[in-house]
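Q: Pasting the sequence and the predicted model now:
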Amino acid sequence: MSRLIVIGGYSLQTAQTIEIYNADKQNWVKFGDLNTQKYAFSAVQVKGTIILLGGAYSSGPTNTVESYNLDSGIKKTLRPMTELRKYPHVAVMGDYVYVFGGHNSHSDNIETVERYDPKNDIWTKMPPLPTGRHGCGVVVLNDEIYLVGGWSNNEPLSMVDAFNPTTRTWRKCSSMSVKRMWPGVTAVGGHVYAIGGRKINSHITEKYASVERYDPIIDKWTFVASINLPRFGIAACPFNENILAIGGGDGELVSTVEEYDVVRDVWRVIGPLNVSREITNAIIMP
C-alpha cells in the first residue's frame, strides 16, 4: 500500500521531522527525524528510495545529495550537483531526476538545469531555463516537465514553460491569469493545477486562495474552486484521484491540509500536520 509522507521545509527545525498520512483516520503521524543540518532542500522518490537534493546549511546553499531509506533511516552520500542550489525544483521522469533553477550563494536565480542518473551516480547538464527563477512549481505530465510561476528579476511570474527530456527542448505555454510565487503545483486527470501562491509589491505580500487548472490540449488556464486558507509554499500532490494541499505559509507557518474533490470542484479541510511548515515536499512512497 502506498504511503504519503511530508519531509523537509523552509527552516531547519521544520525540515527535520518526517510525517506520514493515515488516510483511514485522516490524520498525520510523526515518523522520525532526518538528523540533518540542512533545510530548504528538495526531496523525491526513486524506486522506493528518497533522494535529498541541495538546500542550505547555516553557512549557505549546498550542492550535496543524499539517499535516505525511510524504513531503516540509513543515509548515503551521493555525487553532488555541479551547482550550489537552495530551493532547487526537482522532478522525476523515467530513470532520471531533473533539477531546475533555485538560488545560489549570491541569492541569484539560477538558469541551469541538471539531470541525475541514480543508477550510475552521474550528473549531466541540460539546456538552461528560458528564465532563471526560484519559487516555481514543477510537475510531470505526459512526456513533459512543467515549470509554473515563480520569482525572477524581483517580480512574481505567471509564465509557464514545458521541458521535453527526450528532445531536450523548451516550449512556452499559456501564462496563468495570476502571477504566483511559490504556488502548490500538481497534475491530476490530464490537467495541471496551480494552487495559492503569493506576490510581493512594495514590500507588501499578497497571499492567494485562487486555484487555476491548465488543459494542455487547448493550452488554456481556467479558475476552479479556491482553497479555504490563502497561503503560499504549499506541497501539492495527487491522492486517491483527488488533490491534497499541504501546509504553507500565510505570514506564519501553517499546519493546514485541504483536500480537493476534482469531480465536485470542492475543497475541504482535513487533519492538520503535527509540524507547521512551508516549502516542503510531499512524496508518495510505494
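A: Structure's in. What do you need?
Q: Could you use CA atoms for every contact and neighbour count after this?
A: Will do.
Q: does residue 230 sit in a helix, a strand or a coil?
A: Using DSSP: H, G, I helix; E, B strand; the rest coil, the secondary structure recorded for residue 230 is coil.
Q: try this one side by side with the last:
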Amino acid sequence: MDALPDHILVQCLAWLPPQHQAAARLVCRRFHDLLRHGRALRYSLCRSRLEPWLCVLGGVQENKGHLLAEMYHPLEGRWRSLPAAPSSSCHNVPCVAFDGRLYVVGGFTGRPQMAVYDFEHNVWEEAAAMLEPREAFACGVIEGRIYVAGGLCRHYSTENARLRSAEVYHPEKNSWLRLPPMKEKRSCCASAVAGDKLYVIGGYSTPLILTSVEVFDPREGSWETCSERQEPWIIVGCAAIGPFIYVVGSKFTDMDRLELQVYDTIRGEWEDKGTIPVSKLLHGARCSLWGSAVVAMAGNLYIAGGSSSYDGGGLDSVIVYIPARREWISLPQMRSRRHACAGAVIYL
C-alpha cells in the first residue's frame, strides 16, 4: 500500500462500503487523510454506475430510545447495521435519501425534529426542525428538496389534530418554507413521487377514510385532485416505479386480505393486481404486513417488516414483488424485527 500513488489508493478505498470508511481512517495517517477529505466517496459517486441500497429503520421494540437502521444490497444478499441515532421516537418515522444522506423526519411523538445520517462521515447529525409538529404524514424528495404534507399533530385539539398544511426543506439553506395547504385534512396517508410531483393517497380525515388522491406540482406551486379510488382503502404504504404507483392496502371490511393496486399517473387509472400471498410468503397465517415499509428499488417493490399476532411484535421478513414477472419472492431476513418502520433507497 505504501508504494501506491494517491490516485490509485483512493480508488481502492472507494470500494469500501461508506459505513466502514470511518473505521478505515484508523488504519494509518494516509488512510485518514484521504478518507477525511471525502476523496474516496467522491470518486465512488463519480463511477459510471451507482448502486442502490435499501435502508430500513425504526419500528424496533425495546431499543432504549435509539433509532436503529440497517441496509441491504441485492448483490450481497445480506443486511448490514448502521449506527444508531438517538431519537425520542423510533416508530412512524418517515425517511428519504439522496446525495449520500439519509433524512429521518418527525415521528410518533409528533415533534418536528429531523435527523440526518451522513454516509461519508458515518455520523448522525441534527438538521432544522419542521415548522409544524406532525406524524403519519406524506413525505417525498423532488429535485433535492424534501416535501411533507398532512399528518397528525398531538399538540392540537382532536378536532384540529389532522393537518392540511405542507412544507418544503432546502438542504443548502437548512431551512423549511411553508407551502400551500392540501384541499383536505389527512393523516396516515401514503405518498410517492412520480414525474417530479408528490402524490398523496388516501388517509384518514375525521370521520372518514378518504378515497381521494392529491398531487403537488412544485413548478406550479399548487395542489390538484386526481382520480379517486372507487371505495375506501386502509393503506399500508406505496412506492413509485416510473409513472406507476404501487399501493399496498385493504378494504376496511376485510383488513386481513391485503391487496396490491397500481395507479397510472399518466392515464389517471387504477388497476387491481390481486391479493398478496402473505401467509405463503411469511410462512404463517397470523403474520401481517401492517406496519411495514414499502419501497421501490431497481424496478421492484420491497415490503420490509410487519406485525405478528403470535407475540404482538414486529417481523424481520422482507418480500419483493417483481412487476416484470408478476411474481412475489422472499429475501433474507433483517437483523431486527420491525413494526411501524420506514424505508428508503440510497445510491452509493
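A: Thanks, I have the structure now. From a predicted model like this one, the values you see are computed outputs, not experimental measurements.
Q: TM value for the aligned chains?
A: The TM-score (TM-score structural alignment, normalised by the length of structure 1) is 0.87; 279 aligned residues with a CA RMSD of 2.4 Å.
Q: now the helices: where do they sit in structure 2?
A: Secondary structure of structure 2 by DSSP state H: the helices cover 6-13, 21-24, 29-36, 39-45, 278-282.
Q: Dump the ones you listed into JSON lines; add mean neighbour count and distance to residue 127 of structure 2 as well.
A: As requested, the helices of structure 2 are arranged in JSON lines below (neighbours: other CA atoms under 10 Å; distance: least, CA to CA, whole Å):
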{"stretch": "helix 6-13", "mean neighbour count": "15", "distance to residue 127 of structure 2": "29"}
{"stretch": "helix 21-24", "mean neighbour count": "17", "distance to residue 127 of structure 2": "21"}
{"stretch": "helix 29-36", "mean neighbour count": "16", "distance to residue 127 of structure 2": "21"}
{"stretch": "helix 39-45", "mean neighbour count": "20", "distance to residue 127 of structure 2": "22"}
{"stretch": "helix 278-282", "mean neighbour count": "16", "distance to residue 127 of structure 2": "38"}
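Q: give me the stretch of structure 2 that stretch 80-88 of structure 1 matches.
A: Aligned by TM-score structural alignment, stretch 80-88 of structure 1 falls on residues 129-137 of structure 2.
Q: Start and end of the matching stretch, how far apart?
A: End-to-end distance of stretch 129-137 of structure 2: 15 Å, with CA to CA, to the nearest Å as the criterion.
Q: Ok, stretch 267-284 of structure 1 next?
A: Note: stretch 267-284 of structure 1 ends 21 Å apart using CA to CA.
Q: In it, which residues are buried?
A: For stretch 267-284 of structure 1, the neighbour count (16 or more other CA atoms under 10 Å) marks 267, 271-284 as buried.
Q: What is the burial count for residue 82 of structure 1?
A: 14 (other CA atoms under 10 Å).
Q: ok, back up a step: could you save the helices of structure 2 as a markdown table and add columns showing distance to residue 232 of structure 2?
A: Converted to a markdown table, the helices of structure 2 look like this (distance: least, CA to CA, whole Å):
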| stretch | distance to residue 232 of structure 2 |
| --- | --- |
| helix 6-13 | 52 |
| helix 21-24 | 48 |
| helix 29-36 | 52 |
| helix 39-45 | 43 |
| helix 278-282 | 21 |
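Q: For residue 97 of structure 2, find the nearest of those.
A: Residue 97 of structure 2 sits nearest to helix 39-45 of all these, at 14.5 Å, using CA to CA.
Q: Where in structure 1 does the closest one align, residue-wise?
A: Helix 39-45 of structure 2 covers no residues of structure 1 once aligned (TM-score structural alignment).
Q: name the helices or strands packed onto that helix?
A: Applying 3 or more CA pairs under 8 Å, 6 or more residues apart in numbering; DSSP states H and E, one finds that helix 39-45 of structure 2 contacts helix 6-13.
Q: In structure 1, what stretch matches the helix it packs on?
A: Counting by TM-score structural alignment, helix 6-13 of structure 2 corresponds to no residue in structure 1.
Q: counting contacts, what elements does that helix pack onto?
A: If contacts are counted by 3+ CA pairs under 8 Å, 6+ apart, helix 6-13 of structure 2 sits against helix 39-45.
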